[in-house]
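Peer 1: here is a sequence together with a model predicted from it:
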Amino acid sequence: MSSLALHRGLSMQRIGAMILRYWYLLLSSWPRLLELLYWPALQVITWGFLQLYIAQNANFFARAGGTLIGAVILWDILFRGQLGFSISFLEEMWARNLGNLMMSPLKPIEFLLALMIMSLIRLAIGVIPMTLLALFLFQFNVYSLGLPLIAFFCNLIFTSWAVGIFVSGLVLRNGLGAESIVWTLMFGIMPLACVYYPVSVLPVWLQYVAWSLPPTYVFEGMRALLIEGTFRTDLMLHALAINACLLVASFGAFLALLRSARKHGSLLSAGE
């Protein structure tokens, strides 16, 4: 028995091989690297200047300095975490390689773990320069949030993985005709996650929907920390509990959709 693999268990060699494959794909294309840097930089510049304008013209936003840029950075973690996961998956679909992978010794859980790790790598490439840009241009240091930032990050990345796993399963079952859901679903969640405004702005009936989404707790927690100087542990624990349920459900959905794809032969004919 290899030291890197357990009998009938996970193989770190197979997971590492998949991560290495995606890493080489990323390095082989400068447009992919540029895209990872371009959009986060564009967002932080656009919203940063908007915050400067608001801070100069409204007392409330001046007192709540950093909430807009903080929201932009946290939103980018959520969105790019999901996108980094899904793009690595889509690259297998575009290359018509998914059928080969599923017929190899690679297990679905190993495949998903490799995609999760790859999403962290893609996220780091885009978000770290974004945070440095926010510090240099607008004197907003997201790292000054300290330990609460870890709670924010973990909850957001867990949500992004849950969404990424689920939409990947949908594309796996329905083919590339369902690819658009990869790019649009997270933007549909954004208004209900209350990224740039508190939950109280929403109608009462929509507030119940908002509180069912883990990112809502994170953005409310971020505003409480920046405006009131209070870290809301209760919000983070609620988000973590919902994320645990979402991750389990997304894993189950992916496996069910994979079985359905195998049954209907769509693994080998994953076109439009």
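Peer 2: Structure's in. What do you need? Note that the structure is a prediction, hence the values are computed from the model and not measured.
Peer 1: going forward, measure contacts and count neighbours with C-alpha atoms only.
Peer 2: OK.
Peer 1: mind checking how far Val163 is from Ser11?
Peer 2: To Ser11, Val163 is 25 Å away according to Cα to Cα, to the nearest Å.
Peer 1: oh, I was asking about Val209
Peer 2: Taking Cα to Cα as the measure, Val209 falls 39 Å from Ser11.
Peer 1: Leu112: neighbour count?
Peer 2: Leu112 has 21 neighbours, counted by other Cα atoms under 10 Å.
Peer 1: ok, the closest residue to it other than its chain neighbours - contacts?
Peer 2: The spatial neighbour of Leu112 that comes closest, neighbours along the chain excluded (Cα to Cα, 6 or more residues apart in numbering), is Ile165 at 7.5 Å. Ile165 makes contact with 85-86, 112, 250-251, 254, according to Cα atoms under 8 Å, 6 or more residues apart in numbering.
Peer 1: out of these, which sit inside strands?
Peer 2: The subset of these located in strands under the criterion DSSP state E is empty.
Peer 1: redo those residues as TSV? Include distance to Trp23.
Peer 2: Listed next are those as TSV, based on distance: Cα to Cα, whole Å:
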residue	distance to Trp23
Phe85	13
Ser86	15
Leu112	15
Ser250	25
Phe251	24
Phe254	24
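Peer 1: out of these, which is most surrounded?
Peer 2: Counting neighbours by other Cα under 10 Å, the top entry in those is Phe85, with 30 neighbours.
Peer 1: and the gap between Gly146 and Phe136?
Peer 2: Gly146 is 19 Å from Phe136, where distance means Cα to Cα.
Peer 1: then Thr230?
Peer 2: Using Cα to Cα, Thr230 is found at 26 Å from Phe136.
Peer 1: what does Gly66 give?
Peer 2: Separation of Gly66 from Phe136 (Cα to Cα) stands at 14 Å.
Peer 1: swap in Ser86?
Peer 2: Using Cα to Cα, one gets 31 Å for the distance from Ser86 to Phe136.
Peer 1: and Met190, by the same measure?
Peer 2: Met190 sits at a distance of 27 Å from Phe136 (criterion: Cα to Cα).
Peer 1: adding another structure so you can compare the two:
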Amino acid sequence: MSEITTHRGISPHRIHAMVLRYWYLLMSSWPRLLELVYWPALQIITWGFLQNYISQTSGFFARAGGSLIGAVILWDILFRGQLGFSISFLEEMWARNLGNLMMSPLKPIEFLISLMIMSLIRLAIGVIPMTLLALFFFQFNFFAIGVPLIAFFCNLIFTSWSVGIFVSGLVLRNGLGAESIVWTLMFGIMPLACIYYPVAVLPGWLQYVAWALPPTYVFEGMRALLIDHVFRADLMVTSLAINVALFAASFAIFLALLRSAKRHGSLLSGGE
């Protein structure tokens, strides 16, 4: 009975094997590692010096308590979380290995969990040096946010995984010709998530769209914490509720696109 349960359930061994596969791929290429650190470091230095300049000429930013740098770091968590998930998936597409994986005992949920774990690993490699640079150059201690940081991080990483699962399903069904959506979709969300400005800046009708996106609540909560020194738990709860629905929908869409890919034989081709 235990063997049947193990076979039908989620196997930690298969997930661990997939994580090891992606870890070895990552560690075998120094350009991959360099890229994970390079872009976050470049962003924090560029935007950090910009905030220093603005704070010298604007009383608002002088009291904003590093809200611009905080927004840059949180945006990088959102973007890199999705990209870390999608890149690991694309490596299977580039290697024409996805069909082999789907014919193995590996279940779709185990495959997705392994991609989520690699997303966290790749994210840590990029974001930790980024936060250290923010502390060294601009005296902004990102971890001093404390407990609210957990709520910010969890909501952003759930959103990044939802987007990652969705775009992976699209590439799975449509082949590498749809690869560009992996890089562009999150940037399409960027203006509506109100990363560097409050929702009130948007036109009235567009504010409804912004409030339908879970990251919007995180960035509004970050500004409330750093500028007004108030933690908006209501924003975090609302963001989490939307994230739960978004995550479930993205997983259902991925399974539907996987079934469609199997029917149309695109698992084995995966080309343009």
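Peer 2: Right, received. Where do you want to start? These figures come from a predicted structure and were not determined experimentally.
Peer 1: please identify the helix or strand for Thr46 of the second structure.
Peer 2: helix 30-57 (DSSP states H and E).
Peer 1: against the first structure, where does that helix fall?
Peer 2: Aligning helix 30-57 of the second structure against the first structure (TM-score structural alignment) gives residues 30-57.
Peer 1: mean shift between that stretch and the second structure?
Peer 2: On superposition with the second structure, the mean distance recorded for stretch 30-57 of the first structure (mean Cα distance after the TM-score superposition for the first structure) is 0.2 Å.
Peer 1: may I see the buried residues of that stretch?
Peer 2: Of the residues in stretch 30-57 of the first structure, 36-37, 39-41, 44-45, 47-48, 51-52, 54-55 count as buried by neighbour count, 16 or more other Cα atoms under 10 Å.
Peer 1: need the max-distance pair from those.
Peer 2: The span of the buried residues of stretch 30-57 of the first structure, defined through Cα to Cα, is set by Leu36 and Ala55 at 29.0 Å.
Peer 1: show me the helices in the stretch 1-150 of the first structure, by range?
Peer 2: Remark: helices assigned in the stretch 1-150 of the first structure by DSSP state H, counting those that start in this stretch are 12-27, 30-57, 59-63, 67-94, 98-103, 108-138, 147-174.
Peer 1: how about the contacts made by the residue nearest to Ile181 of the second structure when sequence neighbours are not counted?
Peer 2: Sequence neighbours aside, Val167 is the residue nearest to Ile181 of the second structure in space, at 6.7 Å (criterion: Cα to Cα, 6+ apart). Applying Cα under 8 Å, 6+ apart, one finds that Val167 of the second structure lies in contact with 86, 181-182.
Peer 1: any idea how far Val167 of the second structure lies from Tyr196 of the second structure?
Peer 2: Distance, Val167 of the second structure to Tyr196 of the second structure, using Cα to Cα: 25 Å.
Peer 1: elements contacting the host helix or strand of Lys263 of the first structure?
Peer 2: Using DSSP H and E, Lys263 of the first structure falls within helix 233-264. Helix 233-264 of the first structure is packed against helix 147-174, helix 214-223, with contacts defined by 3 or more Cα pairs under 8 Å, 6 or more residues apart in numbering; DSSP states H and E.
Peer 1: just give me the neighbour total for Leu123 of the first structure.
Peer 2: By other Cα under 10 Å, 24 other residues sit near Leu123 of the first structure.
Peer 1: for Ala17 of the second structure, same thing?
Peer 2: Neighbourhood size, Ala17 of the second structure [other Cα under 10 Å]: 12.
Peer 1: map it across to the first structure for me.
Peer 2: Under TM-score structural alignment, Ala17 of the second structure pairs with Ala17 in the first structure.
Peer 1: ok so, going back, between Val209 and Ser11 of the first structure, point out the one with more neighbours.
Peer 2: Ser11 (19 against 13).
Peer 1: quick one: the closest residue to that one other than its chain neighbours from Met103 of the first structure, how far?
Peer 2: Once flanking residues are discounted, Ser11 of the first structure sits nearest to Ala5: 4.6 Å by Cα to Cα, 6+ apart. Computed with Cα to Cα, the distance linking Ala5 of the first structure and Met103 of the first structure is 19 Å.
Peer 1: ok, those two, which is more surrounded?
Peer 2: Ala5 (13 against 10).
Peer 1: contacts only, for that one.
Peer 2: By Cα under 8 Å, 6+ apart, the contact list for Ala5 of the first structure reads 11-13.
Peer 1: reformat these as a markdown table; add distance to Leu176 of the first structure.
Peer 2: Shown next, in a markdown table, are these (distance: Cα to Cα, whole Å):
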| residue | distance to Leu176 of the first structure |
| --- | --- |
| Ser11 | 29 |
| Met12 | 29 |
| Gln13 | 29 |
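Peer 1: for those residues, which one is nearest Asn141 of the first structure?
Peer 2: Closest approach to Asn141 of the first structure among the contacts of Ala5 of the first structure (Cα to Cα): Met12, at 36.0 Å.
Peer 1: next one: that closest one relative to Leu6 of the first structure, how far apart?
Peer 2: 9 Å.
Peer 1: neighbour-wise, which of those two wins?
Peer 2: When neighbours are counted by other Cα under 10 Å, Met12 of the first structure and Leu6 differ, and Met12 comes out ahead with 15 against 11.
Peer 1: what's the spacing between that one and Val199 of the first structure?
Peer 2: Met12 of the first structure is 42 Å from Val199 of the first structure, by Cα to Cα.
Peer 1: try Trp75 of the first structure
Peer 2: Distance, Trp75 of the first structure to Val199 of the first structure, by Cα to Cα: 16 Å.
Peer 1: Leu147 of the first structure now?
Peer 2: Distance of Leu147 of the first structure to Val199 of the first structure, computed by Cα to Cα: 24 Å.
Peer 1: who's more crowded, those two?
Peer 2: Val199 (22 against 10).
Peer 1: just tell me what that one corresponds to in the second structure.
Peer 2: Val199 of the first structure maps onto Val199 of the second structure when the alignment is built from TM-score structural alignment.
Peer 1: and the closest residue to that match other than its chain neighbours, how many residues sit next to it?
Peer 2: Spatial nearest neighbour of Val199 of the second structure, chain neighbours left out: Gln207 (6.3 Å); criterion: Cα to Cα, 6+ apart. Using other Cα under 10 Å, Gln207 of the second structure has 16 neighbouring residues.
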